[in-house]
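In: turn this into a structure:
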Amino acid sequence: MADEARSHTVLAGVDGSLAGRAALDWAAAEAQRRNLPLRVVHALSMPLVMSVYTGPTRFPPSDEITRQGRSVLEAEAAHVRENRPDLEVETVLALEDPAQALLRRSGPGDVVVIGSRGFGPVRAALAGAAGVRLAARASCPVVVVPDPGEGSATTDPKQVVVGVDGSEDSQRALDYALRHAARTEGSSVVVVNSWEAPTPFAPASLIASGWTPPEDFLDRQSEEVVAGVLAEVIDETTENVDLSVVRTRKEPVEALVEAGREADMIVVGSRGRGSVRGMFMGSVSQGVLHTATVPVVVLPRSSESED
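Out: So this is what the prediction gives:
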């Protein structure tokens, strides 16, 4: 079991920016919490060259580009080793773009950490490019750490907010949040359920006709959803975690981001219940990534539960 655990790793995408450094610090702390090695990845984003003879191949980097890349890696690795001398650190200089570089080097049981900047010129690029593509396609949790100028990112998250809607994805998100709290002294979990999330008792045809369920009915349904998810997830490892519940009619993204303002981390599934199920990535997850000012953990559908 110990050998299997040591085969996993925490990966941090870095680019020499302050956002990359914030992500690196968070990843290093997570690696130490989990007793896992840290893999620091810097992507050169070399373009693909199409050839009729060899097929697509990466354009080779110049010596100067390679030196610059290695310099970034050496500086970031030195920073980690200075602050966490007992942590096992390795570096990877990748030719691909950042998302592809991290996808190729991660798998179930790993954790990938990136900054909300450094993967594009503006924060909004995250939702349409590398960050969302990575979170939607990865087979492990992806943590997006806010830019130091936009929010807070303690490397020791104590209060964790998690959104639940009764779906299997939200069960995995709750399980992740509870297990994080169980192994982090002084931690607590806030479970958020929005009544505005699509529910199976309110078909689209009824909603379109203007019908809305009674308030007390929505309240009972919300209570049952939360109780059902907790019953499915809580076990002997997490039964003593400090837990509170927020049930609200606010729009799901607003509810999660509002609760997250007083927290250290938000956990969401990549997809939810209802119309978002068929999307490349759920609208709630994307909305939270757009607006949250604390680290956001996205658990893709293929993600395995973490101990």
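
In: contacts, neighbours, all on C-alpha from now
Out: Fine.

In: what's the spacing between Arg179 and Ser152?
Out: Using CA to CA, to the nearest Å, we find Arg179 at a distance of 22 Å from Ser152.

In: please apply the same query to Asp86.
Out: Asp86 sits 26 Å away from Ser152, going by CA to CA.

In: if you count what's nearby, which of those two comes out ahead?
Out: Ranked by neighbour count (other CA atoms under 10 Å), Asp86 and Ser152 place Ser152 first, with 19 against 10.

In: those helices in the stretch 1-150 of the chain, which residues are they?
Out: Per DSSP state H, counting those that start in this stretch, the stretch 1-150 of the chain carries helices over the ranges 2-6, 18-34, 63-83, 98-104, 125-128, 130-137.

In: and the second one, what does it pack against?
Out: So that's helix 18-34. Applying 3 or more CA pairs under 8 Å, 6 or more residues apart in numbering; DSSP states H and E, we find helix 18-34 packed against strand 10-13, strand 38-43, helix 63-83, strand 111-115, strand 142-145.

In: would you convert the ones you listed into TSV that also reports distance to Ser270 and mean neighbour count?
Out: Formatted as TSV, the helices and strands packed on helix 18-34 follow (distance: least, CA to CA, whole Å; neighbours: other CA atoms under 10 Å):
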stretch	distance to Ser270	mean neighbour count
strand 10-13	19	27
strand 38-43	23	24
helix 63-83	30	15
strand 111-115	15	29
strand 142-145	10	28
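
In: compare with the first, here's sequence two:
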Amino acid sequence: MADQHPVPSPTAPHVDPDQTQPPRARVVVGVDGSDGSRHAARWAAAEADRRGAELDLIHAVSLPVMGFAGFNPFDRDVQDLLRRESEHLLDTVHEQVRQAHPHLPIRSRAVLERPAEALVHASTDAAFAVVGAHASRFTGAVLGSVSLAVASGSRVPVVVVHERDEPAATGPVVLGLDGDGTADQAIDVAFAEAQLRGAPLRVVSCRDELRVVLPEYLGAEDAARAEQEHRAAITDRLSDRHARFPDVAVEVVLQQGPAKPALLLASEAASVLVVGSRGRGGIAGLLLGSTSQALMAHAGCPVVVCRG
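Out: Model prediction:
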């Protein structure tokens, strides 16, 4: 019969001995041993180094819920094995990151919690939470349940990184902008990222033809006036950020049609793509809009999702 031992406590954080000053910000990344998570860790390390922040490596282990509260059906051998495997994984990733970024403050810790919940909890005061996406033919599988759940539940911006994304990719920061007020956090993040990277900001705003009168049914003057009004509304919305980030060069791109194909195309040459999510609902997958999910799965660069 299995010993009725309590679930082991999380491993203590591994902190570099020369880490004497608390960083101004943290970048949290989940690692699970997959190639996708290792790539996400490398990308997160480069971003933490870029912004003078601390990197927080999180490995979550969850055991099946069995029996009743306070009862653990797994004996100490199983628990010790999980602990040793977690420590070995974190040590390996920690060393790989340390070689590339020797002066970066790094913490690594294993927690006994479901992976998505662990990342959401660990990143409540972080600058970003970073997750890797797994390759697949289907959108949901590309993201994986953890990636989707973290992006749906986090209160801080979540970055989804694919294995094809380079850790130090160059190019403009692309912001997908619509008329929804929930995009305010996305605007702030996009301007801050552009300034941090010394990159221009390309604002892509689309009007779905299902919601507006098609240009071919308008006279030339009416079509020009509609575009002018659209551009003026975008410019007005960005005006206060221009004042806060005067060094950021901004290009506004107006397009007719759905946002998804336009933003996917823009992402091919971007360093990051920033979007807000308008999703509603009580199920994790429904907390993100379909456009956000598609961009997270198929964009040509890392995608920053801001839920506000």
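
In: for the nearest residue to Ser152 of structure 1 once chain neighbours are set aside, which three-state class applies?
Out: In space, and not counting its chain neighbours, Ser152 of structure 1 is closest to Val294: 5.5 Å by CA to CA, 6 or more residues apart in numbering. Going by DSSP: H, G, I helix; E, B strand; the rest coil, the secondary structure assigned to Val294 of structure 1 is coil.

In: just tell me what Val294 of structure 1 corresponds to in structure 2.
Out: Counting by TM-score structural alignment, Val294 of structure 1 corresponds to Cys301 in structure 2.

In: what sits against that match?
Out: By CA atoms under 8 Å, 6 or more residues apart in numbering, the residues touching Cys301 of structure 2 are 161-162, 165, 267-273.

In: from those, keep the buried residues only.
Out: Those of those that meet the buried threshold are 161-162, 165, 267, 269-273, by 16 or more other CA atoms under 10 Å.

In: and which of these is nearest Gly179 of structure 2?
Out: Using CA to CA, Leu273 comes nearest to Gly179 of structure 2 of those, at 17.6 Å.

In: the closest one belongs to a strand?
Out: Yes: counting by three-state DSSP, one finds Leu273 of structure 2 located in a strand.

In: I'd assumed Leu175 was in contact with it.
Out: Yes: counting by CA atoms under 8 Å, Leu273 of structure 2 touches Leu175, with 5.9 Å between them.

In: alignment lookup: Asp110 of structure 1 to structure 2.
Out: Asp110 of structure 1 maps onto Ala127 of structure 2 when the alignment is built from TM-score structural alignment.

In: from what I can see its match touches Ala25, true?
Out: Yes: the pair Ala127 of structure 2 / Ala25 is scored as a contact, 6.0 Å apart, by CA under 8 Å.

In: compare those two (neighbour count), which wins?
Out: It is Ala127, of Ala127 of structure 2 and Ala25, that has more neighbours when counted by other CA under 10 Å, with 20 against 16.

In: from Pro157 of structure 2, how far out is the more buried one?
Out: Ala127 of structure 2 is 7 Å from Pro157 of structure 2, where distance means CA to CA.

In: need the counterpart of Asn240 of structure 1 in structure 2.
Out: Asn240 of structure 1 maps onto Asp247 in structure 2, by TM-score structural alignment.

In: list the contacts for Val275 of structure 2?
Out: 175-177, 183, 186, 292, 303-306.

In: distance from whichever strand or helix holds Ala224 of structure 2 to the middle of the chain?
Out: Secondary structure from DSSP states H and E places Ala224 of structure 2 in helix 220-244. Centre-to-centre, helix 220-244 of structure 2 and its host chain are 29 Å apart (CA atoms, centre = their mean, to the nearest Å).

In: list the buried ones in that helix?
Out: 223, 226-227, 231, 234, 238, 242.

In: now those in CSV, with distance to Leu287 of structure 2?
Out: Conversion of the buried residues of helix 220-244 of structure 2 to CSV gives the following (distance: CA to CA, whole Å):
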residue, distance to Leu287 of structure 2
Ala223, 35
Ala226, 32
Glu227, 31
Arg231, 29
Ile234, 26
Leu238, 26
His242, 30
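
In: tilt between the helix or strand just after the helix holding Ala224 of structure 2 and helix 220-244?
Out: Per DSSP H and E, the first helix or strand lying C-terminal to helix 220-244 of structure 2 is strand 250-256. Calculated by axes from the mean of the first three to the mean of the last three CA atoms, to 10 degrees, strand 250-256 of structure 2 forms an angle of 150 degrees with helix 220-244.

In: what about strand 250-256 of structure 2, how far off from structure 1?
Out: In the superposition against structure 1, strand 250-256 of structure 2 averages 1.1 Å from its aligned positions (mean CA distance after the TM-score superposition for structure 1).

In: and the nearest residue to Ala197 of structure 1 once chain neighbours are set aside, how far is that from Gly166 of structure 1?
Out: For Ala197 of structure 1, ignoring the flanking residues on the chain, the nearest one in space by CA to CA, 6+ apart is Pro252 at 6.6 Å. Pro252 of structure 1 is 13 Å from Gly166 of structure 1, where distance means CA to CA.

In: what about these two, which has more around it?
Out: Neighbour totals were compared for Pro252 of structure 1 and Gly166, and Pro252 leads with 24 against 21 (other CA under 10 Å).

In: contacts for stretch 257-274 of structure 2 next, please.
Out: 169-176, 186, 189-190, 204-209, 255, 291, 294-295, 298-306.

In: hmm, which of those are the buried ones?
Out: Here, 16+ other CA under 10 Å leaves 171-176, 186, 189-190, 204-207, 291, 294-295, 298-306 buried among the contacts of stretch 257-274 of structure 2.

In: which of the residues you listed fall within strands?
Out: Counting by DSSP state E, these place 173-176, 204-207, 303-306 in strands.

In: now the residues you listed in JSON lines, with distance to Ala45 of structure 2?
Out: Output for these, formatted as JSON lines (distance: CA to CA, whole Å):
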{"residue": "Val173", "distance to Ala45 of structure 2": "19"}
{"residue": "Val174", "distance to Ala45 of structure 2": "21"}
{"residue": "Leu175", "distance to Ala45 of structure 2": "23"}
{"residue": "Gly176", "distance to Ala45 of structure 2": "25"}
{"residue": "Val204", "distance to Ala45 of structure 2": "28"}
{"residue": "Ser205", "distance to Ala45 of structure 2": "31"}
{"residue": "Cys206", "distance to Ala45 of structure 2": "33"}
{"residue": "Arg207", "distance to Ala45 of structure 2": "37"}
{"residue": "Val303", "distance to Ala45 of structure 2": "16"}
{"residue": "Val304", "distance to Ala45 of structure 2": "16"}
{"residue": "Val305", "distance to Ala45 of structure 2": "19"}
{"residue": "Cys306", "distance to Ala45 of structure 2": "20"}
